[in-house]
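Enquirer: Sequence and predicted structure, then a few things I'm wondering about:
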Amino acid sequence: MSLLVFGSSGQVAAALRKIAPDAEFLDRNAADLSNPAACAAAIRIACPSVVINAAAYTAVDNAEKEEVLATVVNGHAPGAMAQACAELGIPFLHVSSDYVFDGSGQRPWPPGAPISPLNAYGRSKAAGEAAVRAARGPHAILRTSWVFSATGKNFVTTMLRLSETRDTLKVVDDQIGGPTPAQSIAETLLQIADKMLAGHEGGTYHYAGAPATTWKSFAREIFARAPRAVEVTGIATADYPTPAQRPLNSRLDCSALETDFGIPPPDWRRALDDIVKELT
């Protein structure tokens, strides 16, 4: 498999580097997602057998004032990539987000559920999904949630950093979702790519860690493993206002991915053990 990956230093791209070192990785200097035409040109020049888009505008709160830029990066660029892949007849894999849903209810969201994003970031990701489908080429959209790893800025690295100077923290306790290891996402993308090269038609799938939990409980699990003597108190989302509204229910129904590809949801607690050991 000749693999071209958009992204280089992000969590998923970094994980892909570890398990697919022979792939070609395009950083911002090589392919700036604010220039969709350049991204499409990079694909036509490389002529790979598979393309994975692991790059994105991920500053959720900043997107509220930079929605145009977020939409270009998360919407127009993936669309241009997908169009180039469709012209070449090669699979295009795109990572999306639970933020395309409004977070209502308590049931896990299936892939076919109606989307209704609450914030600019979610709207930009929804635009990317629509553009990828509109290209009508072989594609797989993988929605995931609460990504964490030992690299970059994420909830685990943030909690450990805060624990260096604080012994008490207030953490949101009414948002529920599945923390997902970046390494597991990378492995899943490669498995999907292999099956698509073998003829699987792809589609839209969900992949998130199990069991579902809250940010408060996730924080407590981190500190229990560190170990750090930090008291974590739960608060409501309303008590921690942010520029971008967050969905309360980010549970994702991952059964379709397991049925079609034999890939079950990862147990995030096992990955957390290894990541905390690496970081402490």
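Expert: Done, it's in.
Enquirer: alpha carbons only for contacts and neighbour counts from here, please
Expert: Fine.
Enquirer: which residue is nearest the centroid of the chain?
Expert: Thr144 (4.9 Å; C-alpha atoms, centre = their mean).
Enquirer: Would you mind listing the buried residues in the helix or strand Thr188 falls within?
Expert: Assigned by DSSP states H and E, Thr188 falls within helix 182-197. Going by neighbour count (16 or more other C-alpha atoms under 10 Å), the buried part of helix 182-197 is Ala182, Gln183, Ser184, Ile185, Ala186, Glu187, Thr188, Leu189, Leu190, Ile192, Ala193, Met196.
Enquirer: so what's the last one up against?
Expert: Right, Met196. By C-alpha atoms under 8 Å, 6 or more residues apart in numbering, the residues touching Met196 are Pro91, Gly202.
Enquirer: what do you get if the cut-off is 10 Å, keeping everything else the same?
Expert: Counting by C-alpha atoms under 10 Å, 6 or more residues apart in numbering, Met196 touches Val50, Ile90, Pro91, Phe92, Leu93, Pro138, His139, Ala140, Leu190, Gly202.
Enquirer: Quick check: the third one vs Leu279, distance?
Expert: Right, Pro91. 35 Å (C-alpha to C-alpha, to the nearest Å).
Enquirer: Closest one to Val60 out of the buried residues of helix 182-197, please.
Expert: Ala182 (18.1 Å; C-alpha to C-alpha).
Enquirer: and the gap between the closest residue to that closest one other than its chain neighbours and Ala150?
Expert: Distances taken as C-alpha to C-alpha, 6 or more residues apart in numbering put Val12 closest to Ala182, at 5.0 Å, once the chain neighbours are dropped. As for Val12, its distance to Ala150 is 11 Å (criterion: C-alpha to C-alpha).
Enquirer: Please say which of these two ends up with more neighbours.
Expert: Neighbours were counted for Val12 and for Ala150 using other C-alpha atoms under 10 Å; Val12 has more, 26 against 20.
Enquirer: Just the element for the more buried one, please.
Expert: Judged by DSSP H and E, Val12 forms part of helix 11-19.
Enquirer: centre of the chain versus the next helix or strand after that helix, how much separation?
Expert: For helix 11-19, the following helix or strand on the C-terminal side (DSSP H and E) is strand 24-26. Relative to the chain's own centre, strand 24-26 is displaced by 18 Å; criterion: C-alpha atoms, centre = their mean, to the nearest Å.
Enquirer: got another, please set it beside the one above:
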Amino acid sequence: MKVVVTGAAGQLGQDVMRELVRKNHQAYGTDRQQLDITNEADVIAYISEVKPDVILHCAAYTNVDGAEANEEIAYQINASGTEYLARAAKLNGAKLLLVSTDYVFDGTANEPYEVDEPTKPLGAYGRTKLAGEQLLQKHLEQFFIVRTAWVFGVYGKNFVKTMIRLGEERGEVGVVHDQVGSPTYTVDLAQFMVQLIETDKYGIYHATNSGVCSWYEFAVEIFKQTNLNVKVNPLTSDQFPTPAARPKYSVLSKEKISENGLTPLRDWKEALAAYLKETTEKS
């Protein structure tokens, strides 16, 4: 298949490109230089020229705290950009997959969020991503939306890299223990996304690695697997204030993956081990 990837230079986008090539698809990676998704005419022109079978929409404004002060810019990228791609997909008969986020929920649940749970974002990032989901659904009857959370991969900044750096520099870190979710390795997420677009099993999916932990437990496991002797102090969210509120509970139910006979993502501790192996091989 011929596949256009937006945000191809990003943490997830680079692994998506690799996976498409591995599966012998024709991959057209775009970043801001090749395609400004906030310009509707550019989007229509580019998609009409390439005529892809699928658009994998990984580009996003993902600075959660920055979005509080720049909601208009976040909206242009996360909402308007998605709408333009949906229109272009419809015009050209392409499938469209949007990568979305656990931040569309408010995090007050105490059991995993199903795909059809009512959404209620806490902040600007979640609002703009939810607007993107809704605008996509306004234009397309058949679509893929994949909500994920706590993403880490070799190509970008992420929690694992930050913890290792701080641990090596300081020997002691403080990490919030009252926010719970599931980490997601970009390699595993990319494999799921490419498997999904090869089907016609449309709809909203939740895709993270399996298992649940707090950020504190995630940090402890990182230091355990890297054999770093670092003291990890549990903090409350109140002790670590940020401009944007974070959902306290971000666990997403992956039922739909299994129901549709697709491959569930492995346990997050296994994924972390694979990521650490990959970073060692790359360095």
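Expert: Yep, it's here. Keep in mind the model is a prediction, meaning the values are calculated, not measured.
Enquirer: Which strands or helices does the helix holding Val12 of structure 1 pack on?
Expert: For helix 11-19 of structure 1, the elements it packs on are strand 3-6, strand 24-26, strand 50-53, strand 147-148, strand 180-181, helix 182-197, judged by 3 or more C-alpha pairs under 10 Å, 6 or more residues apart in numbering; DSSP states H and E.
Enquirer: now the counterpart of Leu91 of structure 2 in structure 1: how far from Glu129 of structure 1?
Expert: Per TM-score structural alignment, the equivalent position to Leu91 of structure 2 in structure 1 is Glu87. Distance from Glu87 of structure 1 to Glu129 of structure 1, counting by C-alpha to C-alpha: 18 Å.
Enquirer: if you count what's nearby, which of those two comes out ahead?
Expert: A direct count of neighbours by other C-alpha under 10 Å for Glu87 of structure 1 and Glu129 places Glu129 higher, at 26 against 12.
Enquirer: ok, now which ones touch the aligned residue in structure 2 for the more buried one?
Expert: Counting by TM-score structural alignment, Glu129 of structure 1 lines up with Glu133 in structure 2. Residues near Glu133 of structure 2 by C-alpha under 10 Å, 6+ apart: 78-79, 82-83, 98-100, 104, 127, 143-146, 204.
Enquirer: so Thr151 of structure 1 is in which element?
Expert: Taking DSSP H and E as the definition, Thr151 of structure 1 sits outside all helices and strands.
Enquirer: In the stretch 1-150 of structure 1, mark out all the helices, start to finish.
Expert: Taking DSSP state H, counting those that start in this stretch as the criterion, the stretch 1-150 of structure 1 carries its helices at 11-19, 36-46, 67-71, 77-88, 120-134.
Enquirer: Just give me how far the helix holding Val12 of structure 1 sits from the chain centre.
Expert: Taking the mean of its C-alpha atoms, helix 11-19 of structure 1 sits 12 Å from the chain's own mean (C-alpha atoms, centre = their mean).
Enquirer: Stretch 143-161 of structure 2 now?
Expert: Using C-alpha atoms, centre = their mean, the offset of stretch 143-161 of structure 2 from its chain centre is 4 Å.
Enquirer: Next one: the closest residue to the match of Leu91 of structure 2 other than its chain neighbours relative to Lys216 of structure 1, how far apart?
Expert: Distance criterion C-alpha to C-alpha, 6+ apart; nearest residue to Glu87 of structure 1, sequence neighbours excluded, is Gly137 at 7.7 Å. Between Gly137 of structure 1 and Lys216 of structure 1 the distance is 41 Å, computed by C-alpha to C-alpha.
Enquirer: Mind naming the longest strand for structure 2?
Expert: The longest strand of structure 2 (DSSP state E) is strand 95-101.
Enquirer: distance from it to structure 1 after superposition?
Expert: Here strand 95-101 of structure 2, set against structure 1 after superposition, deviates by a mean of 0.4 Å using mean C-alpha distance after the TM-score superposition for structure 1.
Enquirer: again with stretch 83-91 of structure 2
Expert: Counting by mean C-alpha distance after the TM-score superposition for structure 1, stretch 83-91 of structure 2 comes out at 1.1 Å.
Enquirer: Counting neighbours, what do you get for Thr158 of structure 1?
Expert: 12.
Enquirer: let me redo that: Arg18 of structure 2
Expert: Arg18 of structure 2: 15 neighbours (other C-alpha under 10 Å).
Enquirer: one step back: any idea which of the contacts of Glu133 of structure 2 is closest to Glu117 of structure 2?
Expert: Comparing the contacts of Glu133 of structure 2 against Glu117 of structure 2 with C-alpha to C-alpha places Val104 closest, at 10.2 Å.
Enquirer: how about that closest one, what's its match in structure 1?
Expert: Under the alignment (TM-score structural alignment), Val104 of structure 2 maps onto Val100 of structure 1.
Enquirer: now that match: how far from Asn35 of structure 1?
Expert: Using C-alpha to C-alpha, Val100 of structure 1 is found at 23 Å from Asn35 of structure 1.
Enquirer: Looking at these two, which one has more neighbours?
Expert: Val100 (25 against 14).
Enquirer: picking up where we left off before, could you let me know which of the contacts of Met196 of structure 1 ends up closest to Glu67 of structure 1?
Expert: For these, the residue nearest Glu67 of structure 1 by C-alpha to C-alpha is Leu93; the value is 23.4 Å.
Enquirer: what's the closest one in contact with, if anything?
Expert: Contact analysis of Leu93 of structure 1 by C-alpha under 10 Å, 6+ apart lists 5, 50-54, 78, 81-82, 85, 132, 138-142, 189-190, 192-193, 196, 202-204.
Enquirer: ok, Gly132 of structure 2 touching Ala59?
Expert: No - using C-alpha atoms under 10 Å, Gly132 of structure 2 is not in contact with Ala59; the gap is 11.7 Å.
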